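[1] Just to be clear, the model below is a prediction. Sequence and coordinates:
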Amino acid sequence: MGPVLTTNARVMCVHGGQVTLAPRQGAVTAAGAPVLRETDLIGAPIVGCAQPPTVSSKPCTTVVAVLPGGSAPTVSVGGLPAHVASLSGITDGVPPGTVMVVSPGQTTVVA
């Protein structure tokens, strides 16, 4: 599956906006940073999206969904699957944008 994501990860929208990572747990860490798990990215703010606001477009401001394949079915944190580097998702941009992992934040723990 790939490296487990931590709060040190870089997750960005397709237009260059940075997803603000805020885990809902802090007990499980990898390389000193909390591990991200399912539900941690839903609703996460996006800062700096370069999509211009027009009559037919809007910048990405929030992650609205995470697509299947972005979590490790065999690694759980507090009862929820951990996110991994293959994560991708959808934003609230118009047209909808995507988010992708640029860096997992650590490479020691692999699911």
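    It's in.
[2] going forward, measure contacts between C-alpha atoms and count neighbours the same way
    Noted.
[3] Skip the chain neighbours and tell me the closest residue to P3.
    Using C-alpha to C-alpha, 6 or more residues apart in numbering and skipping the chain neighbours, the partner closest in space to P3 is V110 (4.1 Å).
[4] Included below, for side-by-side comparison, is a second structure:
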Amino acid sequence: MPKVLTAAAQLVCAHQGLLTVRASTAALTAGGSPVLVQADILAATVTGCTNNGPGLKPCLKVTAVVTGQSRTLTVSGQPVMLDTALGLTDAVPPQPVLWQVRSAGQTVLEAS
């Protein structure tokens, strides 16, 4: 089973920029950190993206969550995010997957 993402998770864009994600609720924690819900990911910003040059635009914000929402675990009516999460950013040119999970931020809680 996939791990649940927490505020301590590490998410990166395809160009190794770091996503800054803040948990909107502390109603559920894992390993001492609040879990992340889909809205938290959609509000994320990106720093350190190396997609620079003529005709290119670096990743600055998340624009979509493509997959990785839990089917069984919710917080405040929103699906909890899993370490299988993938999504898109505002980079130019766009690519099929522009952000992914490097680390879930915890090793205790799993969901499907």
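    Received it, and whenever you're ready, just let me know what you need. A quick note: this is a predicted structure, and the numbers were derived from the prediction, not measured.
[5] Quantify their similarity with the TM-score.
    Here the superposed chains carry a TM-score of 0.93, computed using TM-score structural alignment, normalised by the length of the first structure; 109 aligned residues with a C-alpha RMSD of 1.1 Å.
[6] about what we covered before: map the residue nearest to P3 of the first structure across to the second structure for me.
    Matched by TM-score structural alignment, V110 of the first structure corresponds to E110 in the second structure.
[7] So in the second structure, which strand runs the longest?
    Counting residues, the longest strand in the second structure under DSSP state E turns out to be strand 62-75.
[8] Tell me which residue lies nearest the centroid of the second structure.
    I41 (4.7 Å; C-alpha atoms, centre = their mean).
[9] so what's that one up against?
    Residues near I41 of the second structure by C-alpha atoms under 8 Å, 6 or more residues apart in numbering: 21, 62, 65.
[10] Strands along the second structure, start to end?
    Counting by DSSP E, the strands of the second structure are 10-13, 18-20, 29-30, 33-34, 45-47, 62-75, 78-89, 99-103.
[11] so which of those comes closest to P2 of the second structure?
    Of all the strands of the second structure, it is strand 78-89 that lies closest to P2 of the second structure, at 5.9 Å by C-alpha to C-alpha.
[12] Can you check which part of the first structure that closest one sits on?
    Going by TM-score structural alignment: strand 78-89 of the second structure matches residues 80-91.
[13] Could you give me the buried positions within that stretch?
    Within stretch 80-91 of the first structure, the residues scored as buried using 16 or more other C-alpha atoms under 10 Å are 81-91.
[14] got the contact list for that stretch?
    Counting by C-alpha under 8 Å, 6+ apart, 1-5, 13, 35-38, 60-67, 69-76, 96-101, 103-104, 111 sit against stretch 80-91 of the first structure.
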